[in-house]
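Peer 1: any chance you could fold what I've pasted below:
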Amino acid sequence: MSNRTPTQAEVVIIGGGIVGCSIAYHLTKLGITDVVLLERRHLTCGTTWHAAGLIGQLRNSRQMTELAKYTSDLLYELERETGQATGFKQNGSIGLALNESRFEELKRGASMAKNFGLDVQVVGPSDIKNLWPMLNLDSVVGGVFLPKDGQANPTDITQAFAKGARMRGAKIVENLKVEKLLVENGRAVGVETEEGFIKAKTVVLAAGMWSRGLAAAVGVSIPLHAAEHFYIVTEAVAGLPNNLPVLRVPDECAYYKEDAGKLLLGAFEPVAKPWGMSGIPEDFCFDALPDDFDHFEPILMNAANRVPALESTGIKTFFNGPESFTPDDRYLLGETAEVKDLFVACGFNSIGIQSSGGAGKALAEWIRDRRPPMDLSDVDVRRMHPFQGTKKYLHDRTTETLGLLYAMHWPFRQFDTARGARRSPLHDRLVAAGAVMGEISGWERANWYAEPGSTAKYEYDWGPQNWFKNSAAECLAVRDAVGLFDQTSFAKFLVQGPDATKALNWISVSEVDVPLGKMAYTQWLNPQGGMEADLTITRIATNSYMVVTAGATQTRDFSWLQRNIPENLRCVATDISSSLAVFGVMGPNSRALLEKVSGEDLSNDAFPFATSREIQIGYARVRASRITFVGELGWEIYIPVEFALHVYEELVREGEAFGLKLAGYHAMNSCRTEKGYRHWGHDLTIEDNPLEAGLGFCVGWEKEGGFIGLDVLREVKNAGPLTRRMVQFQLEDPSKLLYHEEPIWCNGRIVGSITSGMYGHRVGGSLGMGYVNNADGVTADWLASSKFEIEVAWQKVPAKASLAPFYDPKNVRIKS
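Peer 2: Model (predicted):
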């Protein structure tokens, strides 16, 4: 071992970019000073050094905005603390709209910003001209101005983080390559470098585009891929003000910033160029990639029209450098599912500079506490699935993800690239029947069905889209007859062993020691009482259970399950997701249809709600579970995949007489919103508890042995009336649609935000739900006596509030 590195440390960080140095800084600030940061070449030499250095605050959720806002607030403190300049200039930013649809997007974002306490202004063309006098206002309809955004020097910020970390005892070693991660018994225990081994209690992978290769060598999937990113820096521009706000013109895929009297023009073009498919050169360090003027020329042509001064200004620098992108344009943070004590912070999708402070602080606290400090599910690395780390998938998706940063963020927008990775056995049959597929976690799922002769394709809008009437017909079929949903994307886990009951009872809030064939709807909590998962558990044998959860959370939930089975219990969990197809047969005629195809008695007495048993359909033995996510009488049918097509054919053939209609996930989302059914990741997060969420009926308060989080829930229960609760809303204007994070106003002040929204076709109204806060308690009387409005795109819309769902609040239909 070299004398410049120790043989062991509490934390080893791999990567000397801005995020790695931020993590080291924040760890030492927390008192964790035995930190070693290893950089293969020089600090910032990968991506950080050539970043544009834009410091924006508004992201698409409260948590992500808080992290970005923290970065902005930190930069002044960092400079004072270390004496190292950061180049931070709080000159604001403008988002420019060249059409009404983009203006609607920007105004919705501005309304959302109010939830987060950001200073935001909706501005017209004349205001924009005052802020950016050199701008050509052709086609400009408006914009949004955030005065506290700005710009900074990424290299200087990195050096400040590094200096601050060193001041508290961290050791930063440059020109030392990490050869591989060391893993023993499923835990990261250190690294092997060119100069020997360093043992560690925690290893952090913050190596940017090198992260995927290092992780893959120990069986960990880190889905990211580099893409070429272009910008130019002009010669000096005569008369250029030095306080110009950062300007983003997403409709022209461009951003601008003033840079020492010059203009920097960057691009997020619609079709990107992936880079590094054959590996990253060993000597890559402060390197630029070859110019491609033809690729950048369309951006430059539009820019010369938008900023006429560019026509007479020369180009000083044409730059092309690699940046890492992930399959969903959100970065990767947290402890990996595959290896304990291995943390990652990478794949920042061109927002690494503005995210660096917040991400570093959050990960440092995560390392200290071994739990995330807030709901970070948006960026939690466990949201990813192993197939997303394959080279071809990443290459194909990266051509799109770079450009999506500036593309219109339409509701329900679907990816165009890397499609078809995971398909139900019914896929081709459903497409032939008019299914328009959406994608989630690689699964192709029928979102809606086009009528014969119509175009089976999305036409996006902020209001009702082209599938609105189709989805309405599907909802009404579920209400009046019977709908068939393909729910094969569900994740399914088998939990077995003599101690399976004890293990699941410890992990789950509900009592799972139930009779054979009984189902439990339950949540999994963390020790702080927050919800880590929302799912069903079915007892299929004395020592055997089937856990069913969302396909999107498959990796995350299975990891939580495995890691929380007490080590002394005889219990094993197996992921059986790929072995079973799932059909939802829902609606008042579902019983008659299933009785017809099975020959079984499915009456209430014979087959009560929340029970499950095997039945026969055609030649197949299947598991039928009487449960619903749409608020109607219905069953989920679990079928071995090899029998799925046969069972589908039986249902379709016999279903015609019962009014069977194929239905998609948009219809399911409408129905579940009418019923107030919660969705994990939107309405339920690790920061929410079951009592606030209206799920107290799930809690087994007195079950033997208790469960994770019980003590906290008891404190909440005993504290008196809940001051924060999930509430349902219906807008008085049904033409305004809710999606996510719209502010909830009560008597003139913001009291919460919408967690999810959808149009309810069975009730004929625009609906949403969200948590509402009131210091004196959120009660039915208070709701009834208060005036509620939901802010949609900078306009307040009156709304009716209710603790009960707007559709079938007494659950008569599901238990009929």
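
Peer 1: for the rest of this, base every contact and every neighbour count on C-alpha atoms.
Peer 2: OK.

Peer 1: show me the helices in the stretch 151-300 of the chain, by range?
Peer 2: With helices called from DSSP state H, counting those that start in this stretch, the stretch 151-300 of the chain shows them at 154-167, 211-216, 293-306.

Peer 1: most packed of these?
Peer 2: helix 154-167 (a mean of 24; mean count of other C-alpha atoms under 10 Å).

Peer 1: grab the longest helix from this structure for me.
Peer 2: helix 62-82 (DSSP state H).

Peer 1: before we move on, what SS does the residue nearest to the spatial centre of the chain have?
Peer 2: For the chain, the residue nearest the mean C-alpha position is residue 378 (3.3 Å; C-alpha atoms, centre = their mean). Following DSSP: H, G, I helix; E, B strand; the rest coil, the label given to residue 378 is coil.

Peer 1: the structure of the following sequence is requested for comparison with the preceding one:
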Amino acid sequence: MTHPIPTQASAVIIGGGIAGCSVAYHLAKLGWKDVVLLERKQLTSGTTWHAAGLIAQLRATRNMTRLSKYSQELYGELEEETGVATGFRRNGSITVALTDERREEIYRQASMARAFGVEVNELALADLQSLYPHINPDGFAGAVHLPKDGQGDPGNIALALAKGARMRGAQIREQVRVTAIHETVRNGRRAVSGVTWEKDETGESGTIGTDFVVNCAGMWAAELGRRNGVCVPLQACEHFYIVTENIAGLTQLPTLRVPDECAYYKEDAGKILLGAFEPVSKPWGMDGIPDDFCFDQLPEDFEHFAPILEQAVNRMPLLESAGIHTFFNGPESFTPDDAYHLGEAPEVRGYFVAAGFNSVGIQSSGGAGMALAHWMDRGYPPFDLSDVDIRRMQPFMGNRTYLVERAKETLGLLYADHFPYRQKATARGVRRAPFHDQFRARGAVFGETAGWERPNWFAVEGQEREYRYSWQRQNWFDNSAAEHRAIRENVGLYDMTSFGKITVDGRDAEAFLNHVCGADMSVSVGKIVYTQFLNDHAGIEADVTVSRLSETCYLVVTPAATVVRDMSWLTRHRGDFAVSILDTTAAEGVLAIMGPRARDLMQAAAPWQDWSNDAHPFGTARQIEIGLGLARAHRVSYVGELGWEIYVSSDQCAHVLDTVLDAGRALDLKLCGLHAMDSCRIEKGFRHFGHDITEEDHVLEAGLGFAVKTSKPDFIGRDAVLRRKEEGLACRMLQFRLTDPEPLLFHAEPILRDGQIVGHLTSGAYGHTLGGAVGLGYVPCKGEDAARLLSSHFEIEIAGNRVTAEASLKPLYDPGSARTKS
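Peer 2: Alright, predicted model coming up:
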């Protein structure tokens, strides 16, 4: 007997693909008894049913790997728990490199895998042929083997999750379409209040009241979000594969990936599935995904797939005589950055999202469902999920033209070379600083972050103005080294306009920021405070500077990519405080003028001010006259040198830049890019939010206790800070410098202490002043003092090679910060 759809639920999940089924399963497992999942057609009928079913362990970061490993372990147990066959087996996977650059990439990935606890082996040619005898080894440059990777039946895994959810009391209803998500206002914020549903076959309809809705609508998730003003940026693309007829004598094989040929090969039941991630993909559904799409596929496009197949026949000669049983073309969703969307949408409280899985939905959904259920149940994720947190998306990214243009590239990027500093090539130019054209005319080569075009380095006359990517020193290395030296030895200028600016204004601004920030905000007008937003566990939700502009107004400055996240955090904790919170990023341009001669330059550009240390000490901001205009000078530094950040109203930016450049000619002022800023900041040991410090990194273990004032009462995270002070630190962040000046560091390289892997680098860059690559990373040290920790022998593993490293708790460059405060 079918029970009527309830009128009240603890949570309503929209969409019955593997993601929705996983969320239902995990909520029910946590004891949520009245969970309802509504599927417009049939379970798995959108994308899940035609997925390839590859279940890998290794992802690009530690926490994404944790989620994938969880998925594997879950799928291995589901069949016994539910009685539904999942087809899961650990057959392993192999990735083959056909170029030296790709070999460097996969060997670096192998090192990363060891740091993340994933079993991995580098393969010689003979080993490859033993594990995969059908491959043509022409062009072989290297290979790696992950023996515990697996594969499974995507549809049945989803159905097993659905059955497990039902067994624990969840209701799953098919042929029920959600027509509206309702909202109310709670504590001044928009919040979910329920959904309206309809059965197309019978015309029945109704409403379910709930405080939680989860958008797991797959290809339909973006349009569903738009109905409530929730930005869920994704675009469907055509995805192709063929399945051969049965091949006599074909036995179980590992999954084989040959990314240099854009191809993957999966053996299943004596057949070969050949799939592709071609460089230029075909977006689909630009006019909307049809409502009646159900277990459907798209028209064949053999011409589009032919180049992949031609290379595959050469790589796998047995395909030449194998008949093609199925030529499949089905849509899958891709996001602007190839990372899926997870978490609570910043626009509406209680509106959660799990969508846009970029062809890794099967291997990701088990972990994603677990993490989202934890988030909903406890109010915070189980660990840092910033890689996929939907708050990383900017509002403009929901633009349909943007999504279509970017999607042409992102599908192919899954198998493209993942070079460090690689920039997206499509959908560029949407956000430009007022200085953009002036910098472009002077040789700027731009990168993109959160849509902002930012000068990353400056080409010299006659040099090509584009990246030439490599795992070795790239074509801009010497340019950035010269810019770095200008900042260290003379004076350099770089553009910081893209950094987020949030104005907090109102009667209670001081009290509110004292509640949200770890540092003391009860400072005089003009004071700049470095601080963090902490969560209840003293993890770092934001890393910011806060400038008091007046008695009631503060300016919060944050990285470019975290404005939406930080606005959401501030709004969530506003409560009854009488404050307004406004994103004012675009209102001002910002020029950073840094270096030992920065004072001379400022005196020349703005002669009516006294730029002495006494008149304008470090950590203060003041209004200035510069050229014919006005600006605000903040004496702070992210590069460890004397300097100022000059905030200029957007209408006066071009004039102020001209004024500074004119004054700088006599001082040999050098235009610098953000690569130089990064190399300077890592020499100084300054943390980078999202890499070195995240919501699960304790502020004391990150070495930022100096920015927390526990003498101040009642701020978020205070109790957790005091507890950790009593208990002692479980780990510490160290700075490392390679003693060999040649290797390069980027991130995720394993840290070895006395020969054992104990962690990984959270970020890395070349230290041109220190004379070697520099990285930051956490090292366990429970019960140890600093002296014992530093007496160890440290190495960093790079592509399988171990390199000795000098370790330090203090910055290796100017540890006393004398230069910044000079």
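
Peer 1: now what about the TM-score between them?
Peer 2: In this superposition the chains share a TM-score of 0.98, using TM-score structural alignment, normalised by the length of structure 1; 810 aligned residues with a C-alpha RMSD of 0.9 Å.

Peer 1: thinking again about what came up before, hmm, the residue nearest to the centre of structure 1 is touching residue 330, no?
Peer 2: Yes - Residue 378 of structure 1 is in contact with residue 330 according to C-alpha atoms under 8 Å; the separation is 7.1 Å.

Peer 1: relative to residue 586 of structure 1, how far out is the aligned partner of residue 438 of structure 2 in structure 1?
Peer 2: Residue correspondence, TM-score structural alignment: residue 438 of structure 2 in this structure matches residue 429 in structure 1. Separation of residue 429 of structure 1 from residue 586 of structure 1 (C-alpha to C-alpha, to the nearest Å): 19 Å.

Peer 1: and what of residue 564 of structure 1?
Peer 2: Residue 564 of structure 1 is 34 Å from residue 586 of structure 1, by C-alpha to C-alpha.

Peer 1: re earlier: tabulate the helices of the stretch 151-300 of structure 1 (JSON lines), appending distance to residue 720 of structure 1.
Peer 2: Listed next are the helices of the stretch 151-300 of structure 1 as JSON lines, based on distance: least, C-alpha to C-alpha, whole Å:
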{"stretch": "helix 154-167", "distance to residue 720 of structure 1": "45"}
{"stretch": "helix 211-216", "distance to residue 720 of structure 1": "48"}
{"stretch": "helix 293-306", "distance to residue 720 of structure 1": "59"}
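
Peer 1: about what we covered before: among residue 429 and residue 586 of structure 1, which residue is more densely surrounded?
Peer 2: Remark: of residue 429 of structure 1 and residue 586, residue 586 carries more neighbours, 30 against 14, as counted by other C-alpha atoms under 10 Å.

Peer 1: could you find the closest non-adjacent residue to the counterpart of the more buried one in structure 2?
Peer 2: Aligned by TM-score structural alignment, residue 586 of structure 1 pairs with residue 594 of structure 2. Leaving out its chain neighbours, the residue that sits closest to residue 594 of structure 2 by C-alpha to C-alpha, 6 or more residues apart in numbering is residue 643, at 4.2 Å.

Peer 1: counting neighbours, what do you get for that neighbour?
Peer 2: 32.

Peer 1: quick one, strands of the stretch 1-150 of structure 2?
Peer 2: Using DSSP state E, counting those that start in this stretch, the strands found in the stretch 1-150 of structure 2 span residues 11-14, 35-38, 54-55, 93-97, 121-123, 142-146, 150-151.

Peer 1: I misspoke; the intended subject was the stretch 351-500 of structure 2.
Peer 2: Using DSSP E, counting those that start in this stretch, the strands of the stretch 351-500 of structure 2 run over 351-355, 431-432, 444-449, 452-458, 492-495, 500-505.

Peer 1: make a markdown table out of those and add mean neighbour count and distance to residue 521 of structure 2.
Peer 2: As requested, these are arranged in a markdown table below (neighbours: other C-alpha atoms under 10 Å; distance: least, C-alpha to C-alpha, whole Å):
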| stretch | mean neighbour count | distance to residue 521 of structure 2 |
| --- | --- | --- |
| strand 351-355 | 28 | 32 |
| strand 431-432 | 17 | 32 |
| strand 444-449 | 21 | 30 |
| strand 452-458 | 24 | 30 |
| strand 492-495 | 27 | 27 |
| strand 500-505 | 22 | 12 |
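
Peer 1: give me the distance between the residue mapped onto the residue nearest to the centre of structure 1 from structure 2 and residue 695 of structure 2.
Peer 2: By TM-score structural alignment, residue 378 of structure 1 lines up with residue 387 in structure 2. Using C-alpha to C-alpha, one gets 12 Å for the distance from residue 387 of structure 2 to residue 695 of structure 2.

Peer 1: do residue 425 of structure 2 as well
Peer 2: In this view, residue 425 of structure 2 and residue 695 of structure 2 are 31 Å apart by C-alpha to C-alpha.
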